[in-house]
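# below are the sequence and a predicted model for it; my questions follow.
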Amino acid sequence: MASLERGLNILDVLTHRQEATVSEIAAELGCDRSACHRALLTMRDMGYVNQEGASGFTLSMKIFEMAMRMVNRLEIRPITRPFLEELRDKYKETVNLGVWDGKDVTYLDKCESAEVIRAELAVGARVPTHCSALGKAILAFRLPEEIEKYLSSTPLTTMTHNTLADTEDLRKELMRIRADGMAVDDEECYLGLRCVAAPIFNQRDRAGMSLSVSGPSGRITLNKLQAIGRDLKEACRRIEAALGRS
């Protein structure tokens, strides 16, 4: 039972840190370093954590997949869906709900625009964090060490001529997003597609999900961004309340 408790506590630590060493985890839990190391190796062999280099550990995709199944089981989408529909009906554009896994953003849900020309990405699709409004809205509000870990370890692939593929440019963009409370993808992932997003915070005040309005850049014009952003931020606060964030 002590081993099980230790393993669950380790998962809890890694849930809130993108990467941690054995010493850091043991210190946070106040447990023996050797016992902590043995538990991590067992969890690695079972596929629940990844070992990064000589000493760093992260949660694996297996945990993320389990979390995704749990999201479906807990029926989060019926709670959030009315807020997506409200924004879709107001702006006549596609509204998306995304979740971050530390590298990419996965689409949890969407309410599609009725327009013939519209943003089309299927639920379950993944997009890079650095060039998507959904991803940048989350990354900007993660812990400083998580942001630096992402910037130092993730290739910033150029998707279009607007993609922020330079680390310093992206760092400045994240600072602007923190100040504004909203992120914009100005044809950075797909040419002709513009997207505005805001973060959704959990009970620990961490951004793990985000909400966006996306559509052709000819309809989501630059002079609409602030109004859409305000409505997104308001919808995110209402979603947080509906999900039980105090």
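Thanks, I have the structure now.
# okay, CA-based contacts and neighbour counts for the rest of this
Noted.
# other SSEs contacting whichever helix or strand Asp169 is part of?
Secondary structure from DSSP states H and E places Asp169 in helix 167-180. Contacts defined by 3 or more C-alpha pairs under 8 Å, 6 or more residues apart in numbering; DSSP states H and E place helix 167-180 against helix 133-139.
# how far does the next helix or strand after the helix holding Asp169 sit from the chain's center?
Downstream of helix 167-180, the first helix or strand assigned by DSSP H and E is strand 183-186. In terms of C-alpha atoms, centre = their mean, to the nearest Å, the centre of strand 183-186 is found 15 Å from the chain centre.
# tilt between whichever helix or strand comes after strand 183-186 and helix 167-180?
Going down the chain from strand 183-186, the next helix or strand is strand 193-201, by DSSP H and E. Strand 193-201 runs at 60 degrees relative to helix 167-180, counting by axes from the mean of the first three to the mean of the last three C-alpha atoms, to 10 degrees.
# also this one, for the comparison:
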Amino acid sequence: MTERLIQSIERAADVLELFLTSSEELSLKEMSDRLGLSKSTVHGIIKTLEYRGYLKQNPNNLKYKLGLKLFELGNKVSDQFDLSKLARPIIKELVDDLKETVHLVVFERGEVIYVEKMEGPQAIRIYSQVGKKAPIHCTGVGKSILAFQDEEEMERLLSNTELKPYTEFTMTDKEEIKKHLQTIREQGYATDDEEIELGLKCVAAPIFDHHGKAIAAISCAAPKFRMGDERQTEIIRRIKEAAAMISRNMGYQQKPAHV
């Protein structure tokens, strides 16, 4: 990166991002320790963020939590996020028909993030939640996006990703994953068969923008015992159709197959 970054703003962002992986409230000492910065430096940052409404102090324990200003900004982002707007009615129809949980994720700066999660009537507690990052190497949504990156980007992402084993079925060998991604690219969808959570199976398909880039994915997740062969075939068909519909709404024009 050649642009000059402003250190104080970077540190303020670091403070806010602590709350992505931490408890709801953090003390000045906890933030200072985790960031490796002096208490005086962090104190100045959090008091400024508190003044602007991005943090709020609990008067009972003097710890800090996220403020309403971030909620306002988050809602503004959601309102302006065309992909979510376009996908929401399609997701609702899928949930109504399939009676299972449907996810929408976006691919941004090498990361896959859940932006929509709509649960069916038989929902079970699973890994995903809106705002959480999805592992790119062992989730259906992650693999369906990764499979449609160019070779250089795919190699870069796999090399920079900790290929962590979440279950005994998680693939952690880079070459094995690359072969698997080729299959996904050929069939147009990905599955996660207990790779991130035991007992859970997922079917996902990529969403393309008007440039033909895989920028998102949609998936259906269900307990493995509800995803038999016939049921899985139906879910694959519906997820691929939904992904294609959202892609068309994003301006994607699929090239005709050669004969």
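Nice, thanks for sending it over. All figures in this text were calculated on a predicted structure; none of them were measured in a lab.
# could I get the TM-score for this pair?
With the length set by TM-score structural alignment, normalised by the length of structure 1, the two chains reach a TM-score of 0.70; 191 aligned residues with a C-alpha RMSD of 2.7 Å.
# returning to what we had before: onto which residues of structure 2 does the helix holding Asp169 of structure 1 map?
Using TM-score structural alignment, helix 167-180 of structure 1 corresponds to residues 174-187 of structure 2.
# quick check: the gap between Asp109 of structure 1 and Thr94 of structure 1.
11 Å (C-alpha to C-alpha, to the nearest Å).
# helix or strand right after the host helix or strand of Glu5 of structure 1?
Using DSSP H and E, Glu5 of structure 1 falls within helix 2-15. The helix or strand immediately downstream of helix 2-15 of structure 1 is strand 20-21, counting by DSSP H and E.
# which elements pack onto that next one?
strand 56-59.
# list the buried ones in the strand it packs on?
Phe57, Thr58, Leu59 (16 or more other C-alpha atoms under 10 Å).
# with structure 2 overlaid, report how far the helix holding Asp169 of structure 1 is off on average.
Compared with structure 2 after the fit, helix 167-180 of structure 1 shows a mean deviation of 0.6 Å (mean C-alpha distance after the TM-score superposition for structure 1).
# what sits against the most centrally placed residue in structure 1?
With distances taken as C-alpha atoms, centre = their mean, Trp100 lies nearest the centre of structure 1, 2.5 Å away. Taking C-alpha atoms under 8 Å, 6 or more residues apart in numbering as the criterion, Trp100 of structure 1 is in contact with Thr106, Gly135, Ile138, Gly208, Met209.
# is it true that the first one touches Leu121?
When you say that, I think you mean Thr106 of structure 1. No: judged on C-alpha atoms under 8 Å, Thr106 of structure 1 makes no contact with Leu121 at a distance of 10.2 Å.
# neighbour count winner among the two?
With neighbours defined as other C-alpha atoms under 10 Å, Thr106 of structure 1 and Leu121 compare such that Thr106 has more, 23 against 15.
# you'd agree the more buried one is in a strand?
Yes: with DSSP: H, G, I helix; E, B strand; the rest coil as the criterion, Thr106 of structure 1 is located in a strand.
# that one -> structure 2?
So, by TM-score structural alignment, Thr106 of structure 1 is matched to Ile113.
# need the nearest residue in space to its match, chain neighbours excluded.
Leaving aside its chain neighbours, Ile113 of structure 2 sits nearest to Lys133 (4.4 Å; criterion: C-alpha to C-alpha, 6 or more residues apart in numbering).
# which one in structure 1 is aligned with the one you found?
Checking TM-score structural alignment: Lys133 of structure 2 goes with Arg126.
# burial of that match, as a residue count?
18.
# OK, contacts around it?
Asp104, Val105, Thr106, Tyr107.
# quick one: which of those is most hemmed in?
Val105 (27 neighbours).
# onto which residues of structure 2 does the longest helix anywhere in structure 1 map?
Longest helix in structure 1, counting residues (DSSP state H): helix 225-242. Aligned using TM-score structural alignment, helix 225-242 of structure 1 spans residues 232-249 in structure 2.
# and that stretch, what's buried?
232, 235-236, 238-240, 242-249.
# that concludes my questions; thank you for your assistance.
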